[in-house]
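1. quick one: sequence plus predicted model below, questions after.
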Amino acid sequence: MAQHVIEMREITKKFGDFVANDHINLNLRKGEIHALLGENGAGKSTLMNMLAGLLEPTSGEIAINGQTVTIDSPSKSSQLGIGMVHQHFMLVEAFTVTENIILGNETLNKGILDLKKASQEIKKLSEKYGLSVEPNAKVADISVGAQQRVEILKTLYRGADILIFDEPTAVLTPSEIKELMSIMKNLVKEGKSIILITHKLDEIRAVADRVTVIRRGKSIETVNVAGATSKELAEMMVGRSVSFTTEKEPSIPKETILSIQDLVVDENRGVPAVKRLSLEVRGGEIVGIAGIDGNGQSELIQAITGLRKVKSGTISIKGQDVTKLSSRKITELSVAHVPEDRHRDGLILEMTVAENIALQTYYKAPLSSHGILDYNKINEYGRQLMAEFDVRGASELIPAKGLSGGNQQKAIIAREVNRNPDLLIVSQPTRGLDVGAIEYIHKRLIEERDKGKAVLVVSFELDEILNLSDRIAVIHDGQIQGIVQPEETNKQELGVLMAGGSIEKEGVHV
């Protein structure tokens, strides 16, 4: 029998009366990638936070290399050779890569910080494991994929032999995801053992040896990945049959809701990010924007929603020029916005779930009267929407930071969709969501379209763009490179347009 480097036996974790983990069993073999699969809020991160020393079990025991241990702090976890790469990076943006990696584990030379030596060690580590980073670069200046490599190096620098990846691809582009899969395989070749927390079945099939499925806090089954189909894994995860395709009737476009003409928008350094871009979205259709990250998508959406100044050009909503209006006034023109970064722009993490759900309507009846908030109504409203949109958490009164990433996303979508907007703008709608939640969110977006609403979706997931959209606008270098019909294109053609190329079909140049 293969040696188990980790054994978690009958692990239970309670928060008051709420049981997050219920007698879960999990073991990790030396030199394997073991996937931990479950829906949003199933208890995956809670379970792994006990290995990382961030939480302690209510009952049960943990053994490392056959020895029962107590992990009561992150430092104890690190001493036992465990390192965790969290879903939301824990990096100081103003520090360099080297400074972040050695933080709390500094290399000293006669009591003086030896950054040069640390930088050399990090360079060797990065070359050994194929983790390309520039040790002296500031974290604020490097890509999201590079920041994740820094997080991995941070665990390796501390001598970790067991690595836990918590939803590692939630913020990565497709090319960065492919690169991460390769890195994980290299780590295992070098003798590391990995637990991969995910709900993405294609990632499990690409890298994992075995998978343990947990559902609503209980372990369901552990199976070999090679012997299980995606359909079987999905059904184990959600407890029912799941559709992998988005079914919808052909769209029936109505009047133009959003009209953008010759739009120019600068990025933070004053360089144009959106360059004379024109686009229309009509009621009764979903327009998907496909593009490589950093080609003006964020600035475009911020301009439409009043979060960024427009340099030139016009934006009209239902025939009204909104180019210079505030975000609040645009919102009140029946515009809803699900932002791409749920932590930075979508939620106030310290506030309750109910308060976050009320953020767009708290100043209106029935949630307030004469400027005075009615918390009974706010909490009731939050409770209602949590039930309707299947937002799983202990209650509407917990802080938003207490929800899993996927349930945070569902809370934002609940807040925006429930306002019955004429224009719904959604950036990365299913980032961090499991297959059951993705199915549900796609269905809700199509329902909004079928009510005659205009829906604009920005996503890096080409499958999502192809499944959801009635028209696809491909953006490259701040301009629309082409507009195509989803049924007449494929990922390869979209990739060509996303890279700035062109395609020709039956004499038609796109």
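-> Structure received. Fair warning: this is a prediction, and the values are worked out from it, not measured in the lab.

2. when you work out contacts or count neighbours from here on, use the C-alpha atoms and nothing else.
-> Fine.

3. could I get the full set of helices for the stretch 351-500 of the chain?
-> If DSSP state H, counting those that start in this stretch is used as the criterion, the helices of the stretch 351-500 of the chain fall at 353-357, 375-388, 405-417, 435-450, 462-468, 491-498.

4. for the last one, which residues meet the burial criterion?
-> Judged by neighbour count (16 or more other C-alpha atoms under 10 Å), helix 491-498 contains these buried residues: 493-495, 497-498.

5. that helix packs against which elements?
-> strand 471-476, strand 479-484 (3 or more C-alpha pairs under 8 Å, 6 or more residues apart in numbering; DSSP states H and E).

6. which of those strands sits most buried?
-> strand 471-476 (a mean of 24; mean count of other C-alpha atoms under 10 Å).

7. who's in contact with it?
-> 285-292, 295-297, 465-466, 480-486, 494, 497-500 (C-alpha atoms under 8 Å, 6 or more residues apart in numbering).

8. next up, a structure to set beside the first:
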Amino acid sequence: MEYVIEMLNIRKEFSGFVANDNITLQVKKGEIHALLGENGAGKSTLMNVLFGLYQPEQGEIKVKGKPVNITNPNIANDLGIGMVHQHFMLVDTFSVTENIILGMETTKGGVIDIRTAEEEVRKISERYGLAVDPQAKISDISVGMQQRVEILKTLYRGAEILIFDEPTAVLTPQEIKELIQILRTLIKEGKSIILITHKLKEIMEVCDRVTVIRKGKGIGTVNVSETNPNELASLMVGRDVVFTTDKSEANPAGDVLKIKGLAVKDSRGVQAVRGLDLSVRAGEIVGIAGVDGNGQTELIEAITGLRKAESGSVKIKGKEILNLTPRKITESGLAHIPQDRHKHGLVLNYPIGENMVLQTYYKSPFSKSGVMNFKNIYDKARKLIKEYDVRTPNEFTPARALSGGNQQKAIIGREVDRDPEILIAAQPTRGLDVGAIEFIHKRLIEQRDKGKAVLLISFELDEIMNVSDRIAVIYEGEIVAIVNPKETTEQELGLLMAGSKRKEAGEETNV
């Protein structure tokens, strides 16, 4: 059989750490081929080898049966290979078209011929069902639209084989549906797709075959039609994975977090949170369900001190914390797992060990009279790395070198270790594999069972249903209903999230 891509016995090392250990991947023409593995298994590394960003120590790559030497991405492009990266490579201040043609500009009389390029972009976007305004500025369009621009960039360069690196990690449920439709259209048009993912639901829905990688080694390739999510999860993590979260009944006590009449504006000055009321008690997990963009980000930022609120009250155990500094709020007993781990969770260039004390570095035993005690810092880091199974070569490795799942485990270890009264967990499992998700859910429930309060914000409905003791539905910046997960369905939650069956004004929702 002729494959469009063959990666045979690929080995890639980084300073003695083996990221890809003798992996083979063979992709057929016209298929969607999933590359499945835990965070840090070596999926992105393997695809960066195929795209020419890394050079392998050994192994062979063939494109359409012919051996090739891909020493940089330009050669990959010339061979018809395009890559849509997880973190988009776009210039915010440029237009859609300017980003798409960057590096391939055509000129007319010495000037970039932007009008012809816009027309070409419009034609490609219509052909593949990628509705994007060619003149829009990147900073003004949604994440889902930015991803479409990345896809158009590869198609504009004539890609026949498209690599998607965790394409749904940053998308809303609606955008995921739209992306799946786009993938199907690309296949109909004769493209071949490699999909790096750890979302089993998406593999079952859209992929033809799946190659599983575990800890840098190839485990095998299976037909999706002949497997199931449980089998794939076991292949991926090397053990059986429990998909439902096992937890006892909650036994809540008094209010820990109490929010009354909170009003917050977004960065454009538009009211994003409107008179919001909510309480979270000791010994319970309250999940906030809502479609992205209904005030969740502004709510979290106001509670944690990252954004000034207009009015209202936020109390931790009766103490007002509204509009205090993030440090003062943290010291009042709040811990925060931020939704953007790169922007608000880590200093990416710092060693992971120093990231483990970002909230406490100025206190004893980590510093005295302003002088840091690095021995104590790294002793603490080693303990947390072991306890939270953070997979890193060592505690001195820069945070940016860790996989997303291991970065997230480090943040959770740091925040939970401080023994907070209230833990704010915003998208705590976004972009993580089933093994890491299971680990994090257990940690959230452990906090609850220790009598702590947990506020969980997630766009994953099954996560909200599985982990929460109560679910607060947010719509247009207000809590419109509070429901018991045992007495509701995903369909009913979906309707509430879309604004139907809204509570009447003045009706008590803060139960």
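-> Good, I have the coordinates. The model shown is predicted, which means the values in this text are computed figures rather than measured ones.

9. would you list the helices of the stretch 351-500 of structure 1 in JSON lines and tack on distance to residue 84 of structure 1?
-> Converted to JSON lines, the helices of the stretch 351-500 of structure 1 look like this (distance: least, C-alpha to C-alpha, whole Å):
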{"stretch": "helix 353-357", "distance to residue 84 of structure 1": "27"}
{"stretch": "helix 375-388", "distance to residue 84 of structure 1": "30"}
{"stretch": "helix 405-417", "distance to residue 84 of structure 1": "17"}
{"stretch": "helix 435-450", "distance to residue 84 of structure 1": "24"}
{"stretch": "helix 462-468", "distance to residue 84 of structure 1": "29"}
{"stretch": "helix 491-498", "distance to residue 84 of structure 1": "33"}
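
10. deepest of those, which one?
-> Using mean count of other C-alpha under 10 Å, helix 353-357 ranks as the most buried of the helices of the stretch 351-500 of structure 1, with a mean of 26.

11. by how much does it deviate from structure 2 on average?
-> Superposing on structure 2 places helix 353-357 of structure 1 at an average distance of 1.3 Å from its equivalents, by mean C-alpha distance after the TM-score superposition for structure 1.

12. what range does that helix cover in structure 2?
-> Using TM-score structural alignment, helix 353-357 of structure 1 lines up with residues 352-356 of structure 2.

13. run the chain-centre distance for the matching stretch.
-> 21 Å (C-alpha atoms, centre = their mean, to the nearest Å).

14. and the most far-flung residue of structure 1 relative to its centre, how far is that from residue 157 of structure 1?
-> In structure 1, residue 110 marks the outermost C-alpha relative to the chain mean, sitting 43.5 Å out by C-alpha atoms, centre = their mean. Between residue 110 of structure 1 and residue 157 of structure 1 the distance is 21 Å, computed by C-alpha to C-alpha, to the nearest Å.

15. kindly report the same for residue 14 of structure 1.
-> Counting by C-alpha to C-alpha - residue 14 of structure 1 and residue 157 of structure 1 are separated by 33 Å.

16. quick one: which of the two has more around it?
-> It is residue 157, of residue 14 of structure 1 and residue 157, that has more neighbours when counted by other C-alpha atoms under 10 Å, with 18 against 14.

17. isn't that one right up against residue 123?
-> No: checked against C-alpha atoms under 8 Å, the pair residue 157 of structure 1 and residue 123 is beyond contact range at 10.7 Å.

18. what lines up with residue 242 of structure 1 in structure 2?
-> In structure 2, residue 242 of structure 1 lands on residue 241 (TM-score structural alignment).

19. which stretch of helix or strand covers its match?
-> Assigned by DSSP states H and E, residue 241 of structure 2 belongs to no helix or strand.

20. my read: it touches residue 434, true?
-> Yes: the pair residue 241 of structure 2 / residue 434 is scored as a contact, 7.4 Å apart, by C-alpha under 8 Å.

21. could you name every residue contacting both of the two?
-> residue 233.

22. for stretch 425-445 of structure 1, measure first residue to last.
-> Span of stretch 425-445 of structure 1 from end to end, C-alpha to C-alpha: 10 Å.

23. returning to what we had before: mind checking which of the helices of the stretch 351-500 of structure 1 is nearest residue 164 of structure 1?
-> Among the helices of the stretch 351-500 of structure 1, helix 405-417 comes nearest to residue 164 of structure 1, with 16.8 Å by C-alpha to C-alpha.

24. how about residue 182 of structure 2, what's its partner in structure 1?
-> Matched to structure 1 by TM-score structural alignment, residue 182 of structure 2 sits across from residue 183.
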